[in-house]
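Asker: give the three-dimensional model of this entry:
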Amino acid sequence: MMINNRFAGKVIGAWCLMQLLTAGSNPVSANTVTDRVAIDSLNPNELLIGIFYGPLKSITTEAQFRDIKAAHVDYIQYIGDADRPGQEGIQRNREILDLSHRAGLYYYPSDKRVRGTAAEVVAMVNDYKDHPATAGFVIQDEPGPEALDWPADTYKKILALAPGKVPYVNLLPDWAVPNYEKGYVEKWVEKAGPENLQYLSFDNYPLRADGSFGGTYFNNLEIIRRAGLKYGVKTSCYLQSMGILGAYRRPTVAELRYSAYSALSYGIKNAVWFTYCTPVNQPVEKFTSAIIDSTGLKTDLYEPFQQLNKDLKQLGVTLIKLDATEVYHSGSQEGTGILRLPENFFLQPQDTTQDLIVSHMVNRDNGKDYVMVVNKSFTKTAAVNFRISKPAKKILQVAVTGKMQPTDYKRKKGSFSASFLPGEGKLFLLE
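Answerer: I've put the predicted structure just below:
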């Protein structure tokens, strides 16, 4: 479904539209970090969790930033009122960096000079690159297929100026671009250079206001998965944590889970929740309350969001090392790009009508086999009995505590079982 406004692709063109936000009142001062520690960077060997749209000026407090960190978030990617020209924008970005640093967070400054001259880009990078909380630099959201040269060139410039920091470009969803895989995704990777690209990122929000599920969501994940493996680039996507009246529905707790686990089952290594704070003053869209509301109060989604991120970070210790080599679906096959679970695949649910994602993952260091299974139901717990034809001495579950725990695997029968909450995913190791 094409939404005819610019916020609808992130939702489309969020970077541009959010520049229209007005700044809040009563700013909280943040002392510049003077006791600089050694320059730090986000750890690329972790599954990273970010938020898009952090606290605006009117609710900028140290407590807000501590709450973000307490929700097991690694970085903030966008705060609308910071993207202003001149010294005012620079000062606001530095304030956010200081607050982030004190809370143990990272931040991607948004600065209009990224579209300026070569000298302006250098000046922009120099203004932020030595701050210990700088994660990287926002370049562009959703460039068109005929407008990839500038972001690719800028990407390489920033990478050379600030090694260890992540330049960020996010691609359009597949429904917005014809010839998406070859003429857009692979074109972007080749222009930026797979040896340069830190993440291959896209957005596609499937939870529609009419109660339906976006039909191209899995096709988009599959295309990004293939490209990531082909070029050896980590993949990233935006997870839906917002609603927009008339376009997208506000997620339930189960839908939050499903957004996360479905993405991870396709090999995503960097997940960004869109949005954390509730956007205000949008010229077209009216947002429902996200993880926190527009006044800074936690909504009913905050605690589930916090727990989910904690679980994802623990699983991420293992997932960061795994390649999603095959991803299949059992049960209903609604949508494009969905591959049915083959009858000869080594892991099968005994009830093939159960709606599941089954992802074969391989540890790129030692070749061990893993399977991630996701319950596609938003409302029903799934008790699944599995048959396994691949020889295995034991099958262990990688628990959300980060530890291995035994399953009820019966080696002679080649069977085991597991129960999944609505939208939940579980990761299993075949030994």
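
Asker: every contact and neighbour count from this point should use C-alpha atoms.
Answerer: Will do.

Asker: contacts only, for residue 358.
Answerer: Residue 358 makes contact with 265, 327-330, 341, 371-374 under the criterion Cα atoms under 8 Å, 6 or more residues apart in numbering.

Asker: in PyMOL, how would I select just the buried ones from those residues?
Answerer: This is how PyMOL selects the buried members of those, with burial counted by 16 or more other Cα atoms under 10 Å:
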select buried, resi 265+327+328+329+330+341+371+372+373+374
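
Asker: for the contacts of residue 358, which one is nearest residue 418?
Answerer: Of all the contacts of residue 358, residue 373 has the smallest distance to residue 418: 9.7 Å, by Cα to Cα.

Asker: helix, strand, or coil at the closest one?
Answerer: With DSSP: H, G, I helix; E, B strand; the rest coil as the basis, the three-state label of residue 373 is strand.

Asker: could you also give me the structure for this next sequence, so I can compare it with the first?
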Amino acid sequence: MSSRSKKGSVLLYVIMIFCLMTILGLGLITLTNHNTKMTKIEMDSEQVYQSALSGLETTLVSFEKDPETGAKITEFIRSGGGTTSTELNIDKMGKINIAITCASGEEVSSCKKLKVDSTATLNGLSRTVTGYLNVIEGGLEFPVTVKQGDDDIDDRYRKVQQPGDKEYCLFGTSPTQVGTECFKEKASTYEDKFSQYEKEPNLEKYNKKLDEFQLMAKGQKCNFEATIDSSCVVEGSGNTVTGKNVVIDNSKSDVVIDFKNIVGVMSSNFTLTDPDSEYLVIFISNKPIVFFDTSFGNDIKDADNFVIIGSKNTNFLFQGMDKNVNGYGWIISPFQDEDPWGALDTKKGQVSLRGQNNKTANLYGGAYASIVSQVNAANIYGVKPSDKMLGLFADLDLEMSGGGAMTFAKTYDK
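Answerer: Down below sits the predicted model:
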């Protein structure tokens, strides 16, 4: 082969290699540019989501902190104003649009739940995050509070319709003999005013919320030998829980403990890892349950976290028998028995506190019940509930009055 043809073939190879390298180089440049763009899009997407979330949180908190302005916005929406909105333009965070409307399914003229849509836009990307606000009419200035009764006397209070108002009053020996002593005439250590409960809640709405709590706990068995950090069910039918010291981690989320078919909790204590947390510890029960020599919480601020909720068939007895017991929180049993007068601790819709053998039973928080009764050294000391607790009351359709302006409690549930 001549030297000229060899040179020609080498040149051809060089050209082919050069073209291949050029193609690979262009491909790498294109891929790099694509990856850079995707990374930028992902960063912008995360930024726009965080901006929307920040706008939502800021709005929800502002309603809780400034209920007077929130009330004006609510009345505007109720009057047929439709949607109220505002837009923020924050450097490096993009535009944030806040739109507030009445939540779907609500009657606009008496809207009790507001829907808040926070939409952020940045570099052509848009994200919307939604939250909700319970509108609590009249707020709650003071919870039900009952002072100590005389030894060996059952002080029993029941919701009645007095001329012009509803309130709890002391009864005599039958449900028709209403005593003259009502809550407005009583006093207590912590608060000297009282809120009145307006009505029984809507059973369907109440049960729907209980179903949500049951689903949170379903499938997880409570292990009281370790710290409880998630919702769970206490197994057993007709059984009791005895001698447990249970620590509940409420630092990350609400924790539901479903006592289900448990009939009693004896000589046990329930404490929190984070009393300053906004998250609740929710005990639920579908049958009457007795708390003997059992305390929940350690301090008055724990009343913002603990709540015991019963179904239509429940009543609760909280008793100190061999030791003094304290409950920090709320006990809810709002459905009145068809026959509202009967043996102590047997009637549906009743919360009973009892001291025995010179021991005391104290509830620091409140009781939302058709009947509240005390025997011996038993007390309910009213503590104003937190916004989170008020939000739970609204979700359960529990209405209260007794002072205060319109207030708001945030929720992420529809």
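
Asker: superposed, what's their TM-score?
Answerer: With the length set by TM-score structural alignment, normalised by the length of the second structure, the two chains reach a TM-score of 0.25; 175 aligned residues with a Cα RMSD of 7.1 Å.

Asker: sorry, back to before: tabulate the contacts of residue 358 of the first structure (JSON lines), appending distance to residue 48 of the first structure.
Answerer: Output for the contacts of residue 358 of the first structure, formatted as JSON lines (distance: Cα to Cα, whole Å):
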{"residue": "265", "distance to residue 48 of the first structure": "15"}
{"residue": "327", "distance to residue 48 of the first structure": "22"}
{"residue": "328", "distance to residue 48 of the first structure": "25"}
{"residue": "329", "distance to residue 48 of the first structure": "26"}
{"residue": "330", "distance to residue 48 of the first structure": "29"}
{"residue": "341", "distance to residue 48 of the first structure": "29"}
{"residue": "371", "distance to residue 48 of the first structure": "21"}
{"residue": "372", "distance to residue 48 of the first structure": "19"}
{"residue": "373", "distance to residue 48 of the first structure": "21"}
{"residue": "374", "distance to residue 48 of the first structure": "20"}
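
Asker: show me which of the contacts of residue 358 of the first structure is closest to residue 86 of the first structure.
Answerer: Of all the contacts of residue 358 of the first structure, the one with the least separation from residue 86 of the first structure (Cα to Cα) is residue 265, at 42.7 Å.

Asker: doesn't residue 409 of the second structure lie inside a strand?
Answerer: Yes. Secondary structure assignment places residue 409 of the second structure in a strand (three-state DSSP).

Asker: is it true that it touches residue 390?
Answerer: Yes. Using Cα atoms under 8 Å, residue 409 of the second structure is in contact with residue 390, at 6.5 Å.

Asker: between those two, which contacts overlap?
Answerer: Joint contacts of residue 409 of the second structure and residue 390 (Cα under 8 Å, 6+ apart) are residue 136.

Asker: so which helix or strand takes in the closest residue in space to residue 186 of the first structure that isn't next to it in sequence?
Answerer: Nearest-residue entry for residue 186 of the first structure: residue 227, 6.8 Å, with adjacent residues in sequence omitted and distances by Cα to Cα, 6 or more residues apart in numbering. Using DSSP states H and E, the element containing residue 227 of the first structure is helix 217-231.

Asker: after that helix, next one along is what?
Answerer: By DSSP H and E, the next helix or strand past helix 217-231 of the first structure is strand 235-240.

Asker: and the angle for the one helix or strand residue 273 of the first structure maps to with strand 235-240?
Answerer: Here residue 273 of the first structure sits within strand 270-274, counting by DSSP H and E. Angle, strand 270-274 of the first structure to strand 235-240, by axes from the mean of the first three to the mean of the last three Cα atoms, to 10 degrees: 20 degrees.

Asker: which elements pack onto strand 270-274 of the first structure?
Answerer: With contacts defined as 3 or more Cα pairs under 8 Å, 6 or more residues apart in numbering; DSSP states H and E, strand 270-274 of the first structure has these neighbours: strand 48-52, strand 235-240.

Asker: which SSE is immediately downstream of the longest one?
Answerer: Put plainly, it is strand 235-240 of the first structure. helix 253-265.

Asker: which parts of that next one are buried?
Answerer: Neighbour counts over helix 253-265 of the first structure (16+ other Cα under 10 Å) mark 253-265 as buried.

Asker: which element follows the host helix or strand of residue 97 of the first structure toward the C-terminus?
Answerer: Element membership of residue 97 of the first structure, judged by DSSP H and E, is helix 86-103. As assigned by DSSP H and E, the chain's next helix or strand after helix 86-103 of the first structure is strand 106-107.

Asker: which helix or strand contains residue 126 of the first structure?
Answerer: Counting by DSSP H and E, residue 126 of the first structure is found in helix 118-128.

Asker: same question for that helix: list its buried residues.
Answerer: Residues 121-122, 124-125, 128 are the ones in helix 118-128 of the first structure that count as buried (16+ other Cα under 10 Å).

Asker: quick one: which of those residues is nearest residue 68 of the first structure?
Answerer: Distances from residue 68 of the first structure to the buried residues of helix 118-128 of the first structure, taken as Cα to Cα, are shortest for residue 128 (21.4 Å).
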